[in-house]
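Participant: my questions concern the predicted model and sequence given below.
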Amino acid sequence: MRLPAFLSRISRRRRELLGMLGNTPRLIQLVWAAAPGWLSVNILLTLINSSVPVAQLYISKLIVDQVILILAHEATGFTPYLLGLVLLGLGLLLINEVLNQLAVYVKRVLEDQFLLYANVRLLQQAMRLDLAHYESAEFHDILNLAQQSGGQYPLRVVSLLSRLLGQFTRLGGLLALLLRFNLGVMGLLLMSVLPTFWIGIRYSSRRFRMNRRQTPSRRLADYFYQILTDPQYVK
């Protein structure tokens, strides 16, 4: 009895996952149509930000190797090469901070651009509909859901994909460094990434279903709020 229910649940999850993946290209295309330049800059900053920690790790390794070499030769003081590595490490810290601030700025501009674009598209589509649609409660639920999440859900998908791109870029750089030392560490690193990836996908789908279930009650609450607080209805 439990096995068929488990298989049915697995099948339902698989269909939901395939449905989300099938809509992903359309969501990316929608964000691209709103702000192609800012989206390109966002992706570029993600790639650069993901490469900086790998470069910092490699510079730290070179600094440690140089210190060990100096101690082995019983030398004292900074060598020009070691001083250059330290300055390069400090420069990478400064670059990383600047890139983080730029990423925050680009993300906010992209959100504003897409929110404006989504609202305009929603109004254009609503103006084309017949007045009979506005007498349907189901249509108001769909319209309310589009107003609540239409300007946010595509950006969340793009943000999730950007984070995954950054994580895979960072992971690839770390793997390239770890392959020089031990293959076992590479396996542990891969195992540590998979739970985070699975939890992100699982709870994002749950949040979407919860928002969809709450749409009718949210619309009813907005209706009562407007009636109870608007001076026009009090009179």
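Facilitator: Received, thanks. Numbering: from 1, shown residues only.

Participant: from here on, just use CA atoms for contacts and neighbour counts.
Facilitator: Fine.

Participant: same for the host helix or strand of residue 90, what does it pack against?
Facilitator: According to DSSP states H and E, residue 90 maps onto helix 80-128. On a contact count with 3 or more C-alpha pairs under 8 Å, 6 or more residues apart in numbering; DSSP states H and E, helix 80-128 meets helix 2-34, helix 36-72, helix 137-149.

Participant: which of these sits closest to residue 199?
Facilitator: helix 2-34 (13.3 Å; C-alpha to C-alpha).

Participant: ok, structure two:
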Amino acid sequence: MDSASQLPGLRHSYEGEPLLESTMADDPVAQFAIWFADAVAAGLPEPNAMIVATSSSGGRPSARTVLLKGFDERGFVFYTNYESRKGRDLAENPRACLLFPWHPIRRQVRVEGRVVRVAREDTEAYFRSRPYGSRIGAWASRQSAVVASREELDARYEELARRWPDDPPVPDFWGGFRVMPSEVEFWQGRTDRMHDRLRYRLNGRSWTRERLAP
């Protein structure tokens, strides 16, 4: 690496609490709930923001930030346009990786798993809970498609707002995905780059927990 490529002065000290097997929940979703509550209590902006990585059938990777909208023992749910790049990727290759980068509290959580669409009734219930403007926006934006200008996008929004001034229907091209975890890793920053990494792997119906080298 030449000197122009280096980033001098970016030295970070990670001084988090030890992450011990004896203090971890037996189930990764239960452990995620504990850490998510910690992230909320710490006042992190958008603690439910997560990076979603997908890949096309040809192996071309792609990543973006979306918002987690729910989680339980079945998995982690987010909503999007099914015709977007991530939607097309997941139609071709229904697996994804999620990353929650909670840097201020020196933690990360990584989730890998198979992806399925949520039940249509769940999509409809969530869509109707969204603010009116977001519901119109879901119709106005053919996500990931090329548009000629911002003016074209705004004009489409205004046209649809006039069409549905009160209650827009749920688009058939929009809905939820659930990432069903087969592997969940919890990362806790420690001093001297000797970080703690504990990974849960699904074996049949039970979880195996193991420590990884940092």
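Facilitator: Yep, it's here. Given the structure is predicted, the values throughout are model-derived calculations rather than measurements.

Participant: quantify their similarity with the TM-score.
Facilitator: With the length set by TM-score structural alignment, normalised by the length of structure 2, the two chains reach a TM-score of 0.24; 85 aligned residues with a C-alpha RMSD of 5.7 Å.

Participant: rewinding a little: tell me how far the helix holding residue 90 of structure 1 lies from the chain's centre.
Facilitator: The chain centroid and the centroid of helix 80-128 of structure 1 are separated by 12 Å under C-alpha atoms, centre = their mean, to the nearest Å.

Participant: okay, buried residues for stretch 96-105 of structure 2 please.
Facilitator: 96, 97, 98, 99, 100, 101, 102, 105 (16 or more other C-alpha atoms under 10 Å).

Participant: that older thread, make TSV out of the helices and strands packed on helix 80-128 of structure 1 and add mean neighbour count and distance to residue 83 of structure 1.
Facilitator: Listed next are these as TSV, based on neighbours: other C-alpha atoms under 10 Å; distance: least, C-alpha to C-alpha, whole Å:
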stretch	mean neighbour count	distance to residue 83 of structure 1
helix 2-34	13	45
helix 36-72	16	9
helix 137-149	15	52
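
Participant: want to throw the ones you listed into CSV with distance to residue 215 of structure 1?
Facilitator: Output for those, formatted as CSV (distance: least, C-alpha to C-alpha, whole Å):
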stretch, distance to residue 215 of structure 1
helix 2-34, 20
helix 36-72, 30
helix 137-149, 6
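
Participant: of these, which is nearest residue 211 of structure 1?
Facilitator: The nearest among these, by C-alpha to C-alpha, is helix 137-149 at 8.1 Å.

Participant: for the closest one, name the packing helices and strands.
Facilitator: Counting contacts by 3+ C-alpha pairs under 8 Å, 6+ apart, helix 137-149 of structure 1 is packed against helix 80-128, helix 215-229.

Participant: in the last one, what counts as buried?
Facilitator: To tie it back to what came earlier, the one meant is helix 215-229 of structure 1. Of the residues in helix 215-229 of structure 1, 215, 216, 219 count as buried by neighbour count, 16+ other C-alpha under 10 Å.

Participant: and the gap between the second one and residue 125 of structure 1?
Facilitator: Here residue 216 of structure 1 is placed at a distance of 21 Å from residue 125 of structure 1 (C-alpha to C-alpha, to the nearest Å).

Participant: same question for the last one.
Facilitator: In this structure, residue 219 of structure 1 and residue 125 of structure 1 are 20 Å apart, going by C-alpha to C-alpha.

Participant: what does residue 68 of structure 1 give?
Facilitator: For residue 68 of structure 1 relative to residue 125 of structure 1 (C-alpha to C-alpha), the value is 68 Å.

Participant: please apply the same query to residue 104 of structure 1.
Facilitator: When residue 104 of structure 1 is compared with residue 125 of structure 1 (using C-alpha to C-alpha), they lie 32 Å apart.

Participant: try residue 196 of structure 1
Facilitator: 38 Å.

Participant: for residue 100 of structure 2, helix, strand, or coil?
Facilitator: strand (DSSP: H, G, I helix; E, B strand; the rest coil).

Participant: do I have it right that it meets residue 108?
Facilitator: Yes - if you go by C-alpha atoms under 8 Å, residue 100 of structure 2 and residue 108 touch, sitting 5.5 Å apart.

Participant: quick one, helices of structure 2?
Facilitator: With DSSP state H as the criterion, structure 2 has helices at 28-41, 85-92, 120-129, 132-140, 150-163.

Participant: what is the neighbour count of residue 76 of structure 2?
Facilitator: Neighbour count of residue 76 of structure 2, defined by other C-alpha atoms under 10 Å: 20.

Participant: cool, thanks, talk later.
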